[in-house]
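>>> with the sequence up front, the predicted model follows.
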Amino acid sequence: MDFFAEQDRARRAGRWLLLGFGCALAACIVLVYLALLPMTAGEYGEEIALWQPGLFLIVALAVGGVIGGGSAWKVAALAAGGGEAVARTLGGRLVARNTTDAAERRLINLADEMAIAAGIPAPPVYVLEDETAINAFAAGDHPRAAVVAVTRGALDRLTRDELQGVIAHEFSHILNGDMRLNMRLVGVLHGLFMLAGAGRVLLRSGGGRSSGKDKNGLVVLGLVLVVAGYLTGLAGRLVRAAVSRQREFLADASAVQFTRNPQGLLGALHKVAQQASGLAHGQGEAVSHMLFDGRSSASALRSAGGLLATHPPL
């Protein structure tokens, strides 16, 4: 297996896909600008100039401000507490480095080995004691604030080589900044949907005490913002899912680089394919995009034929 070639392919595909977010933002600005053009007509029906730099600048700043503000708030909220907060929320227990439990000792050793292979500090390791399925995740917006968590099912049911492959996969997410990238993509999506929220507020305002041209203008602008926000938000979700799938391919190829043993990761994936999906914890669906086994029945129902799936097929 040429794992370096696979890593390069996944990175190139991911970079091209990220341009899709820029296209979604640009399309949103253009839609709002075009919708506002008819409102610039005078009382006597003068011909409307298609290019009005001043109006375009105002629209770009207003739309960019709403999306940017919403994105910044969401990213800050996601980053609060770091990876340790995510692990504890899911019922994780920190594994002491001096543990005498054989399974936990093996886990610590594997984490140290993969930290050396990846060239990053060994992160804290958590075990999700109440989870019997095979799963794992890495969380945190920076390598020095990251954690790795595995389920009790992974500890009990995977061989050393298989568990090493899973841990190596998660270390790739840390090394390649996938957690930070995902938070930013989620933030942009939140900003796009906030634009739709602003449109709903304008629609309600338009149905209030405003009258005449002002009322019609508010209603039209609100409707445009709702449509633009939801359409570009859907496009953003499709792009985010495609980026996530490429990062999963990158993590697989990096895991083979770190371990030099594709059979370990392959064996773990075979066992994952034979089990029920997701986590038993109530928050499992919310963090499914972070998991080694990111399948869930709810996600599958919304995946639009796999286009919104965050993981490639097993």
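Everything's here; your move. Numbers count the residues shown, from 1 in each chain.

>>> CA only for contacts and neighbour counts going forward, please
Will do.

>>> how close does residue 188 sit to residue 81?
As judged by C-alpha to C-alpha, to the nearest Å, residue 188 and residue 81 stand 20 Å apart.

>>> look at the two and report which has more neighbours.
residue 188 (26 against 12; other C-alpha atoms under 10 Å).

>>> what about the more buried one, which SS state?
Secondary structure, DSSP: H, G, I helix; E, B strand; the rest coil: residue 188 is helix.

>>> my guess is it contacts residue 69. True?
No: Residue 188 lies out of contact with residue 69 (C-alpha atoms under 8 Å); the separation is 9.5 Å.

>>> for residue 14, which non-adjacent residue is closest in space?
Nearest residue to residue 14, sequence neighbours excluded (C-alpha to C-alpha, 6 or more residues apart in numbering): residue 243, at 5.3 Å.

>>> the one you found - that's part of a helix, no?
Yes: the assignment for residue 243 by three-state DSSP puts it in a helix.

>>> could you count how many residues lie near residue 23?
14.

>>> which helix or strand contains it?
Taking DSSP states H and E as the definition, one finds residue 23 inside helix 3-36.

>>> who does whichever helix or strand comes after that helix touch, helix- and strand-wise?
Counting by DSSP H and E, the next helix or strand C-terminal to helix 3-36 is helix 53-79. Helix 53-79 is packed against helix 3-36, helix 178-206, with contacts defined by 3 or more C-alpha pairs under 8 Å, 6 or more residues apart in numbering; DSSP states H and E.

>>> here's the one I want to compare it with:
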Amino acid sequence: MKRIVMFILTNLLVMLTIGIILSVFGVRSYINESGGIDFNALLIFSAIVGFTGAFISLAISRWMAKMMMNVQVLDPSKNLSSHERELVDMVHGIARAAGMTHMPEVGTYQSQEVNAFATGPSKKRSLVAVSTGLLEEMDRDAVEAIIGHEIAHIVNGDMVTMTLLQGVVNTFVVFLSRIAAWAASRFVKDELAPIVHIIAIIVFQIVFSILGSLVVFAYSRHREFHADRGGAMLTSKEKMIHALQTLQGYKDRAIVEKNQTSVASLKISGQKKAVSWFSTHPDLEERIRVLRESNL
């Protein structure tokens, strides 16, 4: 969940920044001399801005993750505790088994939530981060499977594929928000039109970005099944199922204890249909069922 949300949030901030700067400096080449819209120029403009936002977000994804989550990177060349050394060796061992030649950075962050994520612009510059809550809650087999799942995300190139998808979504967001903003500015006096146009761009871009994120979330849910399968192949089917069952048990216990923070951190189970559209992960029971029925 952290990997996707941080990427989308960074993308939105980058897109808004680019949009505000271009609007303030009057870069509106898609508006012709008569005040109408040149749709071909707008589409090209939207694609440039949209993919620029997505690729900038990808480029800084690892740095943003470290900063936002306060990830403490474990340097294997320095003195580490036995538990830290074991974690680094585990991640690197699974990465080698997956065929990676450049080892991902390994980090931990202080949080009671049971979570882990992988991010980074490429296989050569990736990060696997694990919460202290996950290390405390799960046994070694479950931790190993979860790390296998995150390594599978890296090997499958999910961040790059998601970036391309986000670029397409961004293009439509920029395109539609400019059309809507242009239409809104036509209903005010000429002297107010530029201000209304800028404000409307920001508002519509946020609204359309939220709607567009549903596509990214749907892709994320789809890729989770592939990452589960990858984690099972890198460790074992039994370990991956055990890890998901441990997460299920944690979720059930959190509900009984009314620990809403812990439940919210999972974003993976027990949602109503409308709420599940905004989830980055499928239902845990569904993931366990699919994995059990796989021919691994």
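Right, received. Where do you want to start? These numbers come from a predicted model, not from an experiment.

>>> residue 175 of the second structure -> the first structure?
Alignment note: residue 175 of the second structure maps to residue 195 in the first structure; criterion TM-score structural alignment.

>>> count of residues packed around that match?
When neighbours are defined as other C-alpha under 10 Å, residue 195 of the first structure has 29 of them.

>>> for it, what are its contacts?
63, 66-67, 225-226, 228-229 (C-alpha atoms under 8 Å, 6 or more residues apart in numbering).

>>> which residues of the second structure fall in strands?
72-73, 105-109, 116-122, 125-131 (DSSP state E).

>>> returning to what we had before: which residues in the second structure does the helix holding residue 23 of the first structure align to?
The aligned range for helix 3-36 of the first structure is empty, by TM-score structural alignment.

>>> just checking, what packs against that helix?
helix 53-79, helix 212-259.

>>> 6 Å instead, please
The contact analysis (3 or more C-alpha pairs under 6 Å, 6 or more residues apart in numbering; DSSP states H and E) places helix 3-36 of the first structure against helix 212-259.

>>> relative to helix 53-79, how tilted is the helix it packs on?
50 degrees (axes from the mean of the first three to the mean of the last three C-alpha atoms, to 10 degrees).

>>> which stretch among the strands of the second structure comes nearest residue 188 of the second structure?
strand 116-122 (43.7 Å; C-alpha to C-alpha).

>>> so where is the closest one in the first structure?
Counting by TM-score structural alignment, strand 116-122 of the second structure corresponds to residues 136-142.

>>> what's the spacing between the matching stretch and its chain's center?
In terms of C-alpha atoms, centre = their mean, to the nearest Å, the centre of stretch 136-142 of the first structure is found 12 Å from the chain centre.

>>> and stretch 115-131 of the second structure, by the same measure?
That offset, for stretch 115-131 of the second structure, works out to 11 Å (C-alpha atoms, centre = their mean).

>>> swap in stretch 280-296 of the second structure?
20 Å.

>>> of the strands of the second structure, which is nearest residue 53 of the second structure?
Short answer: strand 116-122, nearest of the strands of the second structure by C-alpha to C-alpha, at 13.6 Å.

>>> how much does the closest one stray from the first structure?
Aligned to the first structure and superposed, strand 116-122 of the second structure gives a mean residue distance of 0.7 Å (mean C-alpha distance after the TM-score superposition for the first structure).

>>> list the buried residues for stretch 109-126 of the first structure?
Across stretch 109-126 of the first structure, burial judged by 16 or more other C-alpha atoms under 10 Å covers 110-115, 118, 122-126.

>>> again, but for stretch 72-82 of the second structure
For stretch 72-82 of the second structure, by 16+ other C-alpha under 10 Å, it's 73-74.

>>> start to end distance for it?
Length of stretch 72-82 of the second structure, first residue to last, C-alpha to C-alpha: 16 Å.

>>> from residue 145 of the first structure, how far off is residue 117 of the first structure?
19 Å.

>>> and stretch 86-98 of the second structure, how far from the chain's centre?
The answer for stretch 86-98 of the second structure is 23 Å, by C-alpha atoms, centre = their mean.

>>> residues in the first structure matched by that stretch, start to end?
Aligned by TM-score structural alignment, stretch 86-98 of the second structure falls on residues 106-118 of the first structure.

>>> after superposition, how close is that stretch to the second structure?
Averaged out, stretch 106-118 of the first structure is 1.0 Å away (mean C-alpha distance after the TM-score superposition for the first structure).

>>> returning to that earlier point: now distance to residue 280 of the first structure too, for the helices and strands packed on helix 53-79 of the first structure, in CSV please.
What follows is these, written out as CSV (distance: least, C-alpha to C-alpha, whole Å):
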stretch, distance to residue 280 of the first structure
helix 3-36, 31
helix 178-206, 22
